[in-house]
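Undergrad: Quick one: sequence and predicted model below, then my questions.
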Amino acid sequence: MTTSSWLARHDHTSVVIFRALQLGDMLCAVPALRALRAAMPRSRISLVGLPWADQFARRFSAYVDEFIAFPGHEAFPEQPARLDQLHDFYASMRARRFDLALQMHGNGQYSNAVVRAFGARAMAGFGAAPGRGDECLIPFPDTGAEPLRLLELATGLGAPACGPQLEFPITAADERELEASGVARGLAPGSYVCIHPGARYADKCWPAKKFAAVADQLAIRPQLKTVLTGSPAEVPLTAAVARLMRRAPVDAAGPLSIGAMAALMSRARLLICNDTGVSHIAAGLRLRSVVIFSKADIRRWAPLDQQLHRCLWDPFGEQAKAVLDQARALLMLR
């Protein structure tokens, strides 16, 4: 039996999707969420994710109607498992009697058991073995970019492909926050390059002195300023980069939310960053970027548009000239 019309054969008045991951992983799921919404325009779609992703669900309210925080699981490293909350969480999920549950959290080794415990009438997702009962599990692709893997799941179930492009909508609240912060005061659109030297894990970060050296070389161009971005936890890192620079940058780390930071980036000429969530924000904004990889699978996590986004493998911090050359080439693009 083919899976191509699986969604059409099932009631999907109420749908729950499980993907409890960080920012970049969630942004990579947007093409699949867009396809699922197109297939189920009148369904109520709930997202179960990490607590932070409440803001993701609100930003992508065109595709997600409700957010439900996941208490965690011992097999998932993204958050400490709050075991005392799990019993009530699963009981409340079963009480909802969802028509359909979709597992979009990896290959299903552990996540399929989590989604089965939601008690939905039907379930679909990735899995190594055929589903049991009213389940449709398809093999997790061994290769390919993450947005395409997830989109393959959605289209395999019968959703229409609505394009693989990422999105990052900028809201009026983002713009107001950016303006109120004063960070962008005096920064004309197109007059600056954003440097994002941080990442969730320190061992994924390109050396601060390399970011500083590249920023100084780019700042030689007339009227091209450097803006350092980062989370509150990355304030010491951006300060270190600033100290190493010959030309004083604008240090915007810390005070801005993800949305306001994206609004700041949306006016930049270019972003240079590690392989981290902001690279997928740049893809959603269609902001030119140079992305430096050191740990992750570059074929899986590189942005799809290789003309707009240049990805380099440099685990030992040896490719500063290549980063600079790619940045200069992107700045020359019309």
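TA: Perfect, thanks for sending it. Numbering: from 1, shown residues only.

Undergrad: Please count neighbours and contacts with C-alpha atoms only from this point.
TA: Fine.

Undergrad: Buried residues, stretch 104-118. List them.
TA: 104, 105, 106, 107, 108, 111, 112, 114, 115, 116, 118 (16 or more other C-alpha atoms under 10 Å).

Undergrad: same thing with stretch 168-182?
TA: Within stretch 168-182, the residues that count as buried by 16+ other C-alpha under 10 Å are 168, 170, 174, 175, 177, 178.

Undergrad: So for the second one, what's the nearest residue that isn't a sequence neighbour?
TA: Computed as C-alpha to C-alpha, 6 or more residues apart in numbering, the closest residue to residue 170 that is not its neighbour in sequence is residue 263, at 6.2 Å.

Undergrad: that older thread, now secondary structure too, for the buried residues of stretch 104-118, in JSON lines please.
TA: Output for those, formatted as JSON lines (DSSP: H, G, I helix; E, B strand; the rest coil):
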{"residue": "104", "secondary structure": "coil"}
{"residue": "105", "secondary structure": "coil"}
{"residue": "106", "secondary structure": "coil"}
{"residue": "107", "secondary structure": "coil"}
{"residue": "108", "secondary structure": "coil"}
{"residue": "111", "secondary structure": "helix"}
{"residue": "112", "secondary structure": "helix"}
{"residue": "114", "secondary structure": "helix"}
{"residue": "115", "secondary structure": "helix"}
{"residue": "116", "secondary structure": "helix"}
{"residue": "118", "secondary structure": "coil"}
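
Undergrad: now, among those residues, which is nearest to residue 326?
TA: Lowest distance from residue 326 to the buried residues of stretch 104-118 (C-alpha to C-alpha) belongs to residue 106, with 32.4 Å.

Undergrad: Quick check: the closest one touching residue 125?
TA: No: between residue 106 and residue 125 there is no contact under C-alpha atoms under 8 Å: 9.1 Å.

Undergrad: just checking, what packs against the host helix or strand of residue 292?
TA: Using DSSP states H and E, residue 292 sits within strand 289-293. If you count contacts as 3 or more C-alpha pairs under 8 Å, 6 or more residues apart in numbering; DSSP states H and E, strand 289-293 packs onto strand 270-274, helix 277-285, strand 309-313, helix 320-332.

Undergrad: What are the buried residues along it?
TA: 289, 290, 291, 292, 293.

Undergrad: The fourth one touches residue 278, doesn't it?
TA: No: the pair residue 292 / residue 278 is not scored as a contact, 11.8 Å apart, by C-alpha under 8 Å.

Undergrad: this is the other structure I want to compare:
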Amino acid sequence: MEGIQVRRVAVLRCNALGDYLMATPALAALRARFPDAEVTLLGARWHERFLTGRPGPVDRVRVLPLVDGLAGQPPDAPDGSHLPAFLEAERYDLAVQLHGGGGASNPLVAALGAGWTIGLRAADAPPLDADVPYRYYQPEVERFLEVVRLVGADGPAEYPLLALSGAERDAAAALLPGDGPWVALHAGASDPRRRWPVDRFAALADELAAAGVRPVLVGGPGDAALSAAVGEAAASPVTDLTGRTDLGALAAVLERCAVVVGNDSGPLHLARAVGTATVGLYWCGNAINAAAPTRTRHRPLLSWTVHCPECGADCSTAGHPHRPGDGCAHRPSFLGQIPVVEVCEEVTDLLAREADLRPVPVGT
């Protein structure tokens, strides 16, 4: 991209909360590399609501109309008939594709007409001006940093601290009164295979309560039934904030907690982004892509179950087309191998360290 003065950068990352947060180290690296450029995220409606006016590596969000084949794009996207006008409306000096292997996303980024394009590329995807080979198993944070290194951007793999407003922190204080320590439990995940069993979360809540810790259930409206089941199975009362917060207030609730225990889903990543210690519950394959790489504040616990608990099919072959088997249609939990005692031990250790390890919070 020699000779191109970068004043306007577009980044394609149009999916869910955890997906966005795993891209924030790369976004921060782009911001540091091009400090005078405007960084625009081509994202979803929730990005616009959550990021507009919030200090961070993204200056502006443009809500992307529906794109055929763009995996993970939220279903509330504007109608695809608006896409041609969207692509023509603005021009960029640099366009960055951080959304999958490029089958649908690389033609989309190329159609922006940017001076230089970079991104990921699977074997069957069209090229960009410069790209990184896409392979299914790679830590997502490192994957995206590898892309932005193509234009000389680099930085730490830790999530940059998310800025929270005073109003968001006030809302969290009203929802979680007193000194705690509070430990948040998130029982949801979009894929049922990534959910630790409800009875394990209930047993964990009882263990925490018996130790003088205050467990609190969190999540979005779609997690309400799971949280209710945890509360019903627990022997002791559990505070339930599931579905009672917007995303900013949820972030502030997680910041107020000493530890967050959760499946591989958005709230676990959000906890990392506000500086809270985590115990993440992962299927082994998901841990490769999404688990925190450090252990001072983050303790991923892995289940090594690779055969379906219902039918025995090998479910470890994703990303390896020459290996026999392609999984199955069953969706039981694959996290049953993780016992409650392991989670309790990690939470206890993190609670003992919490006062010395929490970073200075960032405000808006």
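TA: Alright, I've got the coordinates. Not measured: the values here are computed from a predicted model.

Undergrad: sorry, back to before: of all pairs in the buried residues of strand 289-293 of structure 1, which one is the farthest apart?
TA: Longest span within the buried residues of strand 289-293 of structure 1, C-alpha to C-alpha: 289 and 293, 12.7 Å.

Undergrad: Translate residue 347 of structure 2 into the numbering of structure 1.
TA: Applying TM-score structural alignment, one finds that residue 347 of structure 2 aligns to residue 327 in structure 1.

Undergrad: which residues touch that match?
TA: Remark: with contacts taken as C-alpha atoms under 8 Å, 6 or more residues apart in numbering, residue 327 of structure 1 is in contact with 270, 272, 289, 290.

Undergrad: let's go with 7 Å and repeat that
TA: residue 290 (C-alpha atoms under 7 Å, 6 or more residues apart in numbering).

Undergrad: how much space is there between it and residue 241 of structure 1?
TA: 18 Å (C-alpha to C-alpha, to the nearest Å).

Undergrad: before we move on, back to that, would you reformat the helices and strands packed on strand 289-293 of structure 1 as JSON lines and include distance to residue 56 of structure 1?
TA: Listed next are those as JSON lines, based on distance: least, C-alpha to C-alpha, whole Å:
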{"stretch": "strand 270-274", "distance to residue 56 of structure 1": "21"}
{"stretch": "helix 277-285", "distance to residue 56 of structure 1": "12"}
{"stretch": "strand 309-313", "distance to residue 56 of structure 1": "23"}
{"stretch": "helix 320-332", "distance to residue 56 of structure 1": "29"}
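
Undergrad: tell me the most buried of the ones you listed?
TA: strand 270-274 (a mean of 26; mean count of other C-alpha atoms under 10 Å).

Undergrad: Can you check which part of structure 2 that strand sits on?
TA: Against structure 2, strand 270-274 of structure 1 falls on residues 259-263 (TM-score structural alignment).

Undergrad: mean shift between that stretch and structure 1?
TA: Its match in structure 1 and stretch 259-263 of structure 2 itself, once the structures are fitted together, sit a mean 0.9 Å apart by mean C-alpha distance after the TM-score superposition for structure 1.

Undergrad: for structure 1, what spans make up the helices?
TA: With DSSP state H as the criterion, structure 1 has helices at 23-28, 30-39, 54-59, 83-96, 111-116, 146-156, 172-181, 208-218, 235-244, 258-266, 277-285, 298-301, 320-332.

Undergrad: Can you report how many residues neighbour the counterpart of residue 155 of structure 1 in structure 2?
TA: Here residue 155 of structure 1 is matched to residue 149 in structure 2, going by TM-score structural alignment. Applying other C-alpha atoms under 10 Å, we find 17 residues neighbouring residue 149 of structure 2.

Undergrad: Next, work out how far apart residue 149 of structure 2 and residue 142 of structure 2 are.
TA: 10 Å.

Undergrad: and what of residue 66 of structure 2?
TA: 28 Å.

Undergrad: Help me confirm that residue 215 of structure 2 comes into contact with residue 184.
TA: Yes: here residue 215 of structure 2 reaches residue 184: they are 5.8 Å apart, a contact under C-alpha atoms under 7 Å.

Undergrad: Looking at those two, which is more packed in?
TA: Shown here are residue 215 of structure 2 and residue 184; by other C-alpha under 10 Å, residue 184 has more neighbours (30 against 27).

Undergrad: list the contacts for the counterpart of that one in structure 1?
TA: When structure 1 is aligned by TM-score structural alignment, residue 184 of structure 2 is paired with residue 194. Residue 194 of structure 1 makes contacts with 226, 227, 228, 229, 265, 268, 270, 271, 272, as judged by C-alpha under 7 Å, 6+ apart.

Undergrad: neighbours of the aligned residue in structure 1 for residue 5 of structure 2, just the number please.
TA: With TM-score structural alignment as the criterion, residue 5 of structure 2 lines up with residue 11 in structure 1. Per other C-alpha under 10 Å, the neighbour tally for residue 11 of structure 1 reads 15.

Undergrad: repeat for residue 66 of structure 1
TA: Applying other C-alpha under 10 Å, we find 15 residues neighbouring residue 66 of structure 1.

Undergrad: Verify the contact between it and residue 46 for me.
TA: Yes: with contacts counted by C-alpha under 7 Å, residue 66 of structure 1 reaches residue 46, the gap being 4.6 Å.

Undergrad: Give me the aligned partner of residue 292 of structure 2 over in structure 1.
TA: In structure 1, residue 292 of structure 2 lands on residue 303 (TM-score structural alignment).

Undergrad: one step back: show me which of the buried residues of strand 289-293 of structure 1 is closest to residue 202 of structure 1.
TA: Closest to residue 202 of structure 1 out of the buried residues of strand 289-293 of structure 1 is residue 293 (12.7 Å), distances taken as C-alpha to C-alpha.
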